[in-house]
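Chemist: Provide a 3D model corresponding to the input given below.
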Amino acid sequence: MPTRTLRRCAPGLVLIAAAALYSLVPLLSMVSAALAPQGSLPSGLSWPSDPHWHNFIDAWNVANITTLLKSSTLIVLGVVPVAIVISTMASYAIAVLDIPLGRVFYTVLVLTLTLPYEIVIVPLYEQVRAMGLLGTQWALILPLVGMNMPFAVFWMRAHFVNVPRELSEAAGIDGASPLRALRHVHLPLARPAIASLALLMFLSTWNQFLLALVLIDDPNKRTMAGALQAFTTKYSTDQVLLNAGALLIMAPTIIVFLFLQRHFAKALLQGSVKG
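Modeler: Purely as a prediction, here's the structure:
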């Protein structure tokens, strides 16, 4: 790398390194604390001389991670694919097909993003109870699909409006229907945007705590975040098990992010270039 280029990039590299260090230090501190002897009071980044790896097994059993892992996976599979399909088709209709009242529909959706999240909890509770779904996982799946729609449509529309209209016109000249054009032309181009949207919705659904606490009274049917709440209630004084349990709950989100980060970065880069 030329010296002049290195000097120009130096401030940015320093900021990136500082941000990475700021994010990694708490995580490393949690790992070192999770490996300390149970009942001790770990502090800082001191690595234990005899790491207690069985703390993760104990935390797994104490927090009932197996049951909550199945419950969270079921909720995510019920929310993310359905929300992606609906939002992708709605965004395609608004941005590419230019349906009547599409802009009005889109404006109303965007305006709902300004509403405070907590304002919908009470009416949502009453509606779910009236439907007879209170206490079931459907009480969380259906509301989360609807609550993800405004941002999902906003995200996918931002992709479709940047796709050249010549592609849709060429597909129409070749005799492709709008649905076929979506499947064979637009969806392959939208893979980074869809993958990044799936990542964001996975994170928000997996870490959902407040709605799960209000709408589901059975702790075994909640999300993984509910495990941490039950864990802190019973074992709030055992910092070792608490850190081990928190790491176990964080692990799936970290793995999914590492797996999809390439698509996420690609989607952001496409938006910056085309926008």
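Chemist: CA atoms for contacts and neighbours, from now on please.
Modeler: OK.
Chemist: you'd agree residue 80 is up against residue 147?
Modeler: No - using CA atoms under 8 Å, residue 80 is not in contact with residue 147, being 11.5 Å away.
Chemist: which residue lies closest in space to residue 154, excluding its sequence neighbours?
Modeler: Leaving out its chain neighbours, the residue that sits closest to residue 154 by CA to CA, 6 or more residues apart in numbering is residue 110, at 7.0 Å.
Chemist: let's see this one next, to set against the first:
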Amino acid sequence: MRVSAAERTMNYVILVLFALFAAAPMVIILRTAFSARLGETGDFHPGNFIDAWRIGNFTDTFINSVVVAVIVVVLAIALSTLAGYAFATMRFRGSQVLFQLFLLGLMIPSEAVVIPLFFDLRTMGLTDTYFAIAMPQVAQSVAFGTFWMRAQFRSMPRSLLEAAALDGATAVKGLTRILVPAARPSIVTLGVLLLVWTWNEFLVALVMAPSGRLRTAPLGLANFQGQYTAETALLAAAAVIVALPMLLVFVFLHRQFISGMLEGAARD
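Modeler: The predicted structure is shown next:
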């Protein structure tokens, strides 16, 4: 189908308008982050970021967020890949019922289970630990990740595994040497999604670590906001600090997304 010059121009106009609409809040926050604080003069104050980092104690909160994110992403991807492989390629008694139980994890919001889960973990003495913050998020992530990876593995030709089996490859080798490399774009995308969700998680980290010792970056930002409501420049700088790691992840992995998709199209 040929696209006329008018249609192409209209597409670009619409895309530019949507881009401006999405970028406007970020530009405003970034401009505010460099603006003068109360009692200061001038238009450019990069020191706001240093002050926000020091006052908000973001060193500790970032370390906590990184530790939790690594635990959640690594465990969730590993478990989701194994479960998705099993549901996509194996037939066993109760597999459909078990998969429906996995899907149930997508339908139950964390708000419905976080309080009972807190009391259970407190009884076992596990609150205020990385385990208490990470494991509920692993469970939630595995529910989505299993659905994601099952769909990816089911879309692949079964002839790949059959050929590997004829060559003497076990089920584990078929997964690690054939399906996982072929599904790399989907695994990378899943990892980025889980990383963003884990990094931005607020409720679980708030409830499971009531002492504040393991406060994550979003909790640190909320605490910072409660103390410096009048300092909009510091608040904007703190918001940029918390959001910057995820922005860098998207920028860094953007080419890998495109490269992975092009490789998949070339194989097809």
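Chemist: could I get the TM-score for this pair?
Modeler: Scored against TM-score structural alignment, normalised by the length of the second structure, the superposed chains reach a TM-score of 0.91; 265 aligned residues with a CA RMSD of 2.5 Å.
Chemist: and residue 80 and residue 147 of the first structure? Which one has more around it.
Modeler: The neighbour comparison of residue 80 of the first structure against residue 147 (other CA atoms under 10 Å) goes to residue 80, with 22 against 15.
Chemist: how close does the counterpart of the more buried one in the second structure sit to residue 36 of the second structure?
Modeler: Aligning on TM-score structural alignment places residue 80 of the first structure opposite residue 73 in the second structure. As for residue 73 of the second structure, its distance to residue 36 of the second structure is 39 Å (criterion: CA to CA, to the nearest Å).
Chemist: ok now stretch 26-40 of the first structure, how far from the chain's centre?
Modeler: 26 Å (CA atoms, centre = their mean, to the nearest Å).
Chemist: try stretch 61-70 of the second structure
Modeler: Remark: stretch 61-70 of the second structure is offset 13 Å from the chain centroid, using CA atoms, centre = their mean.
Chemist: what does it contact?
Modeler: Stretch 61-70 of the second structure has contacts (CA atoms under 8 Å, 6 or more residues apart in numbering) with 130, 133-134, 195, 198-199, 214-217, 220.
Chemist: looking at the alignment, what corresponds to residue 212 of the second structure in the first structure?
Modeler: Aligned against the first structure by TM-score structural alignment, residue 212 of the second structure finds its counterpart in residue 219.
Chemist: repeat that for residue 82 of the second structure.
Modeler: Under TM-score structural alignment, residue 82 of the second structure pairs with residue 89 in the first structure.
Chemist: what do you get for residue 190 of the second structure?
Modeler: Under the alignment by TM-score structural alignment, residue 190 of the second structure pairs with residue 197 in the first structure.
Chemist: next, the match of residue 82 of the second structure: secondary structure please.
Modeler: State at residue 89 of the first structure, reduced to three classes by DSSP: H, G, I helix; E, B strand; the rest coil: helix.
Chemist: that older thread, now do the match of residue 212 of the second structure against residue 139 of the first structure, distance only.
Modeler: From residue 219 of the first structure over to residue 139 of the first structure the distance is 14 Å, taken as CA to CA.
Chemist: more neighbours: the two, which one.
Modeler: Taking other CA under 10 Å, residue 219 of the first structure and residue 139 do not tie; residue 139 has more neighbours (24 against 19).
Chemist: spit out the contact partners of that one.
Modeler: Contact analysis of residue 139 of the first structure by CA under 8 Å, 6+ apart lists 128, 133, 215-216.
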